[in-house]
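# The sequence isn't on hand, but the structure is:
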């Protein structure tokens, strides 16, 4: 059974990497949910504005910079995902410590590359 991915920083703009990631996740039959600044839809995935406590999130992939991440710290811990992917430009040592303390794995990687090389 495939596990759900949460994209944080989702955008409806086609040139944004979060948008490309949602499309690629859907193409790869990965169940996907998304959070963004504006509600909308990408590839059939509804972008939510509110921090919904989704059930059974396996992976969170971040597309927001470190300065915008603090408001998500408690939310990420509450979700208890198996891993968090820090895409290029989202690295954050403070959040690494919080995730480690809460026994949540994380990696610095590119979701798009991971999907295209079957490492997701």
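On my side now, so go ahead. Nothing here was measured: the structure is a model prediction, and the numbers come from that model.
# Please count neighbours and contacts with C-alpha atoms only from this point.
Will do.
# which one is residue 10 nearest to, not counting chain neighbours?
Spatially, and ignoring its direct neighbours in sequence, residue 10 is nearest to residue 36 (4.6 Å; Cα to Cα, 6 or more residues apart in numbering).
# how many neighbours does the one you found have?
Counted with other Cα atoms under 10 Å, residues neighbouring residue 36 total 21.
# Show the contacting residues for it.
Residue 36 makes contacts with 8, 9, 10, 11, 47, 48, 49, as judged by Cα atoms under 8 Å, 6 or more residues apart in numbering.
# for comparison:
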């Protein structure tokens, strides 16, 4: 299974990260979440610390590129198979760092990938 970490998860129901959590769960994809505030969305606990995540296949990003550098090492150390850069999170400075660590870079929309069965 493609255990997915929603990175930048929000408790606000209108946010794309929140919608992504719901759609991942509805598609029976094991889902975990990291955000600035603890909480729960659709049965998924949002953690505010990164030290508890393991066996992550996919990281789907929902944080601004300006905020990403502080998390580069955390994301790389998770050793996911891929990182999805959702619209608005594109970061060409981060791509080569991921690729050097044999992590696939995918500039796409998680919601579209799920809707079109390409996830």
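Arrived safely. All figures in this text were calculated on a predicted structure; none of them were measured in a lab.
# Can you pull the TM-score for these?
Once the chains are overlaid, their TM-score stands at 0.97 when taken by TM-score structural alignment, normalised by the length of structure 2; 119 aligned residues with a Cα RMSD of 0.7 Å.
# what's the helix or strand for the aligned residue in structure 1 for residue 83 of structure 2?
Under the alignment defined by TM-score structural alignment, residue 83 of structure 2 is paired with residue 84 of structure 1. Per DSSP states H and E, residue 84 of structure 1 falls inside strand 83-86.
# doesn't residue 8 make contact with residue 19 of structure 1?
No. Using Cα atoms under 8 Å, residue 19 of structure 1 and residue 8 do not qualify as a contacting pair, with a distance of 10.7 Å.
# Show me the contact partners of the longest helix seen in structure 2.
Of all the segments of type helix in structure 2, defined by DSSP state H, the longest one is helix 16-26. Outside of helix 16-26 of structure 2, the residues within contact range by Cα under 8 Å, 6+ apart are 6-13, 30-31, 33, 41-42, 44, 62, 110-111, 114.
# centre of the chain versus that helix, how much separation?
Taking the mean C-alpha point of helix 16-26 of structure 2 and that of its whole chain, the gap between them comes to 11 Å (Cα atoms, centre = their mean, to the nearest Å).
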